[in-house]
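Trainee: would you be able to build a 3D model of this:
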Amino acid sequence: MATIPAQMPEGFEAYGRSPDFTPETLPPRLQSAHTTKAGTWAMLHVIEGEVLYRLEPPHHGEQRAKAGEAIVIEAEVPHRVAFTAPGRIFVEFYRKKDSGTP
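Mentor: Sure, this is the predicted structure:
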């Protein structure tokens, strides 16, 4: 059963990022249960405000992050995101180095 990792695993590198999101522009799919694709980890960066990151059953855990903080998102673990104070966030995507994926 997954918990929220404290850090990105070794051997992963960033390969992309989302646009910045605010409470008004955060897509509904991110506010409801969703996962990253196989092999893709992510880092949720809080630029302003505060968010709540919550794992979906059967996993347990939640983490709040404020401006300047980040949350590690494990590949394929269902979760959701909600603003608890107005602000801006973005998601950075990671994959294993030399995975051969373009």
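Trainee: C-alpha from now on. contacts and neighbour counts both.
Mentor: Will do.
Trainee: now do the same contact list for Pro74.
Mentor: No, residue 74 isn't Pro; it's Glu. When the contact criterion is Cα atoms under 8 Å, 6 or more residues apart in numbering, the partners of Glu74 are 4-5, 36, 40-42.
Trainee: taking these, please make a ChimeraX selection of just the buried ones.
Mentor: Per 16 or more other Cα atoms under 10 Å, the buried members of the contacts of Glu74 correspond to this ChimeraX selection:
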select :4,36,40,41,42
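Trainee: doesn't Pro19 fall inside a helix?
Mentor: No - per DSSP: H, G, I helix; E, B strand; the rest coil, Pro19 lies outside any helix segment and is coil.
Trainee: excluding chain neighbours, what is closest to it?
Mentor: Spatially, and ignoring its direct neighbours in sequence, Pro19 is nearest to Phe90 (6.1 Å; Cα to Cα, 6 or more residues apart in numbering).
Trainee: here's the other one to compare against:
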Amino acid sequence: MRIGPPPDAVPYKRTPSFTEENVPAGLLADHDTKEGTWGLIVVEKGQLRYIVDDLRRPRSERILTPDTDPGVVEPTVRHRVAPLGVVRFHVEFLRIPT
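Mentor: Predicted coordinates for the structure are as follows:
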């Protein structure tokens, strides 16, 4: 089963593009999004390891590239990223309108 944002979720925020040199430390450590907030990790260049490490989910790792689907961040699920060499990526945040 593929997990993704609900079909009625809409983008409301986008981070700037980050590189291996300026990725915020918070993204490299375990963190989560708030309830109701989904994220899409979009790699523009290079490779990024996306790790889901939450007790409510099986631990998983995926290598994201410009040719793969974005990494899907579920609300409140702990995750982190790790650059694999030269990389450029951003995160799009989505939620269901109220």
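Trainee: got the contacts of Glu74 of the first structure as TSV, with distance to Pro19 of the first structure and secondary structure columns?
Mentor: Listed next are these as TSV, based on distance: Cα to Cα, whole Å; DSSP: H, G, I helix; E, B strand; the rest coil:
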residue	distance to Pro19 of the first structure	secondary structure
Ile4	23	coil
Pro5	23	coil
Thr36	16	coil
Thr40	17	coil
Trp41	17	strand
Ala42	14	strand
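Trainee: the residue nearest to Pro19 of the first structure against Gly16, yeah?
Mentor: No - using Cα atoms under 8 Å, Phe90 of the first structure is not in contact with Gly16, being 10.7 Å away.
Trainee: need the overlap of contacts for those two.
Mentor: If you check Phe90 of the first structure and Gly16 against Cα under 8 Å, 6+ apart, no residue is contacted by both.
Trainee: name the residue in these two with the higher neighbour count.
Mentor: Counted by other Cα atoms under 10 Å, Phe90 of the first structure and Gly16 do not tie: Phe90 has more neighbours, with 18 against 11.
Trainee: helices along the first structure, start to end?
Mentor: Assigned by DSSP state H, the helices in the first structure fall at 28-31.
Trainee: residues contacting Ile41 of the second structure?
Mentor: Contacts of Ile41 of the second structure (Cα under 8 Å, 6+ apart): 70-73, 89-92.
Trainee: mind running it again at 7 Å?
Mentor: Each residue near Ile41 of the second structure by Cα atoms under 7 Å, 6 or more residues apart in numbering is listed here: 70-72, 90-92.
Trainee: give the equivalent position in the first structure for it.
Mentor: By TM-score structural alignment, Ile41 of the second structure lines up with Leu44 in the first structure.
Trainee: for its match, which non-adjacent residue is closest in space?
Mentor: Spatial nearest neighbour of Leu44 of the first structure, excluding adjacent residues (Cα to Cα, 6+ apart): Val91 at 4.6 Å.
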